[in-house]
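For reference, the sequence and a predicted model appear below.
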Amino acid sequence: MLFGREKRYGETDWKRRLGYTLLGEMHIPGRLRVWHLINALRHLGFWQPRPLTLLDAGGGEGAFAYYCARRFPAWQVVVADDEPETIARGQRMVDGLGLHNIQVQQVDLTALHATACYDIVICSDVLEHIEDDHTVVRHLARALKPGGVLCLTSPSIPQRRHLALVAWREQRIGFHPSQYGHVRDGYSAADMQHFLEANGLTVEVLRWTFGRFGTLMFDIFFVAGDNRPSPLAYAALFPFYMGLSALDVALPNHSGSAIMAVGRKP
């Protein structure tokens, strides 16, 4: 089952619909992030078809929740996001896929009221966009059932060294990292550990992602056009991106440009 193909139903541009149909998730950094999440869930015994409940907090832009709902019909999945356009795109995906085990809800994560509802809560590259991040993590931890897991990902601080071409491309197109909408640069391992332990969770996974190979993939992906590359350049580089991503998952990372933490509720 090709990850990311679900996103074709959220697109109105036929070229992007075709791309998602043929290749799956075309944003390779997002694809790599999900590979790391799936690896962690598999390691902890959650990546299986038994009935489970999943909350993807702030995940309306990605394909992870929709992929899970399609792969595991016994799961009950909720996507919570607060952007109306994202909600509308997510609902188009649900309708196009004909899924009945997923809901897309407009939710302010700082006001989430769920208690002991979910076996898995994902918050992937979301917290760095939110001022009141501690409140959000507290609400997400409260939403877990006993034995459930909270999975957090974020850019890391400090970052690995990036290619000089990244700064060149940023200057050439007038890009500044603040355009990502971040209110902070990211989190350290100590920050992530504190998030989990301060909310009564046991740290199960704390590891760097986007190490040497993942960061190289990210840098080349950005320099080659990021979300709007030349189709020919993208097609030529796609196998290279996928190979670097596979190495990032397969090999241990002693540092990284991103970080993942998973905590379990007792």
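Sure thing, it's come through. Only a predicted model underlies this, so the values are computations on that prediction, with no experimental measurement involved. Numbering: from 1, shown residues only.

alpha carbons only for contacts and neighbour counts from here, please
Fine.

Could I get the buried residue list for the longest helix seen in the chain?
The single longest helix within the chain, with elements called by DSSP state H, is helix 231-250. Buried residues in helix 231-250, defined by neighbour count with 16 or more other Cα atoms under 10 Å: 234, 237, 241-242, 244-245, 248-249.

Go ahead and measure how far it is from the middle of the chain.
18 Å (Cα atoms, centre = their mean, to the nearest Å).

again, but for stretch 80-89
Distance, centroid of stretch 80-89 to centroid of chain: 16 Å (Cα atoms, centre = their mean).

Please apply the same query to stretch 90-101.
19 Å.

Can you name the next helix or strand after the longest strand along the chain?
In the chain, with assignment by DSSP state E, the single longest strand is strand 144-155. Toward the C-terminus, strand 144-155 is succeeded by helix 164-173 as the next helix or strand (DSSP states H and E).

Quick one: list the elements packing against that following helix.
helix 212-223 (3 or more Cα pairs under 8 Å, 6 or more residues apart in numbering; DSSP states H and E).

can you give me how far the helix it packs on is from the chain middle?
17 Å.

Give me the contacts around it.
For helix 212-223, the surrounding residues in contact (Cα atoms under 8 Å, 6 or more residues apart in numbering) are 28-29, 32, 160, 162-163, 165-166, 169, 241, 244-245, 247-248, 253, 255-257.

what comes up buried for the longest strand of the chain?
For strand 144-155, burial by neighbour count (16+ other Cα under 10 Å) applies to 144-145, 148-155.

Any chance of a markdown table for the residues you listed, columns distance to Thr202?
A markdown table is the format used below for the buried residues of strand 144-155 (distance: Cα to Cα, whole Å):
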| residue | distance to Thr202 |
| --- | --- |
| Leu144 | 13 |
| Lys145 | 14 |
| Gly148 | 11 |
| Val149 | 9 |
| Leu150 | 10 |
| Cys151 | 12 |
| Leu152 | 13 |
| Thr153 | 16 |
| Ser154 | 19 |
| Pro155 | 22 |
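
Glu128: which of those is nearest?
Ser154 (6.8 Å; Cα to Cα).

do you know how far the closest one is from Leu163?
20 Å (Cα to Cα, to the nearest Å).

do Leu97 as well
With Cα to Cα as the criterion, Leu97 and Leu163 are 39 Å apart.

Next up, the contacts around Val249.
32, 35-36, 209.

Of those residues, which is the most crowded?
Thr209 (27 neighbours; other Cα atoms under 10 Å).

gap between stretch 57-66 and the chain center?
Distance, centroid of stretch 57-66 to centroid of chain: 7 Å (Cα atoms, centre = their mean).

structure B:
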Amino acid sequence: MAYGCEQALMETNPVKRLAFRWLGATHLGDRSRNHYLMRALRKITLPEDANVLNAGCANGAHSFYLSERHPGWKITGIEIEQEPIARAIAISEKKGTGNLSFHAGDLHQIRFSELFHLIFSMHVLTYLKDDLEVLKRFSRALKRDGYLILSIPTPPAPSALPRPLQRLFQPAAPPAGAPPISIERSGYSNEEITRKLNEAGFRPLSITHPAGPLWQSAWEIHTLIENKRLLRAMAHPFLLFLVDLDQWLCKEYPYPMGRDSLIIAQRSV
């Protein structure tokens, strides 16, 4: 089963439905984060009946993917937005998946205690109002020696595209008098996330940067041509190939050659 292919069950657009069935999720970020999650899971050992929390599950794609591969796991997804959680619930009912449950909720307010063997949260932490408080709640929700897997963005860094490609895809200059557009995005340094994990009661086991130059180039091109519909449609299969190839190479890079942070931590208290 391709990652995200279950979304075809709720898709009304016939072209998108076919794409989901054959290719799975085609969003570059979502696709790469599933690669990150699989990479991290290969480094840890969980019981066959593991209790797992998908914290910030969106439409549940990661949960569905894991439920097929680990039918003995009990997987709970929590998402604050109502629309994606309703979609996940509807898909689960159509599939008749027995080891999944989805709930609307705020991660700042979860009150689990020593319940989960694993909590994973893929590119969610950066959107939270109080990330440290949520990390502390994750720690309380984990069993002793339970695992936390996080993916988070890294700080802004220079372009990975060669200069000729940068010039080729350079966006048009904004009209005169238009307000400046900020292209910065928030990100965590290794030092900052290590400090917060330690304060929340975690022991970081590994912090790697899995998004290599091919991934970065694909994402930059995607961003620069986002408003050019025809060009985007023509280029997207190639960009998907670059994202998958970057992850199949399974290399670990130092920042800023590698972007995003993939973190494996263990509850230490």
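Sure, I can see it. If you're wondering where the values come from, they're calculated on a predicted model, not measured in any experiment.

Next, format the buried residues of helix 231-250 of structure 1 as CSV and append distance to Arg138 of structure 1.
CSV is the format used below for the buried residues of helix 231-250 of structure 1 (distance: Cα to Cα, whole Å):
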residue, distance to Arg138 of structure 1
Tyr234, 40
Leu237, 41
Tyr241, 36
Met242, 35
Leu244, 35
Ser245, 32
Asp248, 30
Val249, 29
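
The residue mapped onto Lys129 of structure 2 from structure 1 and Asp56 of structure 1, how far apart?
When structure 1 is aligned by TM-score structural alignment, Lys129 of structure 2 is paired with Glu131. The gap separating Glu131 of structure 1 from Asp56 of structure 1 is 19 Å, by Cα to Cα.

Comparing those two, which residue is more hemmed in?
Each of Glu131 of structure 1 and Asp56 has its neighbours counted (other Cα under 10 Å); Asp56 has more, 22 against 13.

Look at that one and tell me its secondary structure.
strand (DSSP: H, G, I helix; E, B strand; the rest coil).

show me what contacts the residue mapped onto it from structure 2?
Applying TM-score structural alignment, one finds that Asp56 of structure 1 aligns to Asn54 in structure 2. Contacts for Asn54 of structure 2 were tallied using Cα under 8 Å, 6+ apart; they are 62-63, 75-78, 119-121.

try 6 Å
Neighbouring residues of Asn54 of structure 2 by Cα atoms under 6 Å, 6 or more residues apart in numbering: 76-77, 120.

Could you find the closest non-adjacent residue to Val124 of structure 2?
Gly56 (6.2 Å; Cα to Cα, 6 or more residues apart in numbering).

Look up how far Ala235 of structure 1 lies from Gly243 of structure 1.
14 Å.

gap between stretch 56-66 of structure 2 and the chain center?
For stretch 56-66 of structure 2, the distance to the chain centre is 10 Å (Cα atoms, centre = their mean).

do the same with stretch 224-232 of structure 2
On Cα atoms, centre = their mean, the centre of stretch 224-232 of structure 2 falls 23 Å from the chain's centre.

what about it, how long is it end to end?
9 Å.

swap in stretch 253-265 of structure 2?
Start-to-end, stretch 253-265 of structure 2 (Cα to Cα) is 19 Å.

for that stretch, which positions count as buried?
Buried residues in stretch 253-265 of structure 2, defined by neighbour count with 16+ other Cα under 10 Å: 255-265.

Which parts of structure 1 are helices?
Counting by DSSP H, the helices of structure 1 are 14-23, 28-43, 64-71, 84-97, 133-142, 164-173, 189-197, 212-223, 231-250.

ok, average deviation of the third one from structure 2?
Spelled out, it's helix 64-71 of structure 1. Aligned to structure 2 and superposed, helix 64-71 of structure 1 gives a mean residue distance of 1.2 Å (mean Cα distance after the TM-score superposition for structure 1).

now that helix against helix 28-43, angle please.
Counting by axes from the mean of the first three to the mean of the last three Cα atoms, to 10 degrees, helix 64-71 of structure 1 lies at 50 degrees to helix 28-43.

Now do the buried residues in helix 64-71 of structure 1.
64-70.

Over to stretch 87-97 of structure 2?
87-89, 91-92.

how close does Phe138 of structure 2 sit to Ala235 of structure 2?
Counting by Cα to Cα - Phe138 of structure 2 and Ala235 of structure 2 are separated by 39 Å.

oh sorry, the question was meant for Leu197 of structure 2
39 Å.

Could you identify the most distant pair in the buried residues of strand 144-155 of structure 1?
Farthest pair in the buried residues of strand 144-155 of structure 1 (Cα to Cα) is Lys145 and Pro155. Separation: 27.1 Å.

Count the residues that sit near Thr21 of structure 1.
18.

now swap in the one 4 residues further on and tell me
For Glu25 of structure 1, the neighbour count with other Cα under 10 Å is 23.

In contact with it, which residues?
Contacts for Glu25 of structure 1 (Cα under 6 Å, 6+ apart) come out as Gly4.

How about Ile259 of structure 1?
Contacts of Ile259 of structure 1 by Cα under 6 Å, 6+ apart are 153-154, 156, 207-209.

try it again with 7 Å
Going by Cα atoms under 7 Å, 6 or more residues apart in numbering, Ile259 of structure 1 touches 153-156, 207-209.

same thing with Leu52 of structure 1?
Each residue near Leu52 of structure 1 by Cα under 7 Å, 6+ apart is listed here: 75-76, 119.

Let's see the distance spanning stretch 199-215 of structure 2 from one end to the other.
32 Å.

Only the buried residues of that stretch, if you could.
200-204, 207-215.

Between those, which sits nearest His108 of structure 2?
Taking Cα to Cα as the measure, His108 of structure 2 lies nearest Ala200 of those, at 13.5 Å.

Number of residues surrounding the residue lying closest to that closest one once chain neighbours are set aside?
Counting by Cα to Cα, 6+ apart, Lys136 is the residue found nearest to Ala200 of structure 2 once chain neighbours are left out, at 4.5 Å. Neighbours of Lys136 of structure 2 under the rule other Cα under 10 Å: 18.
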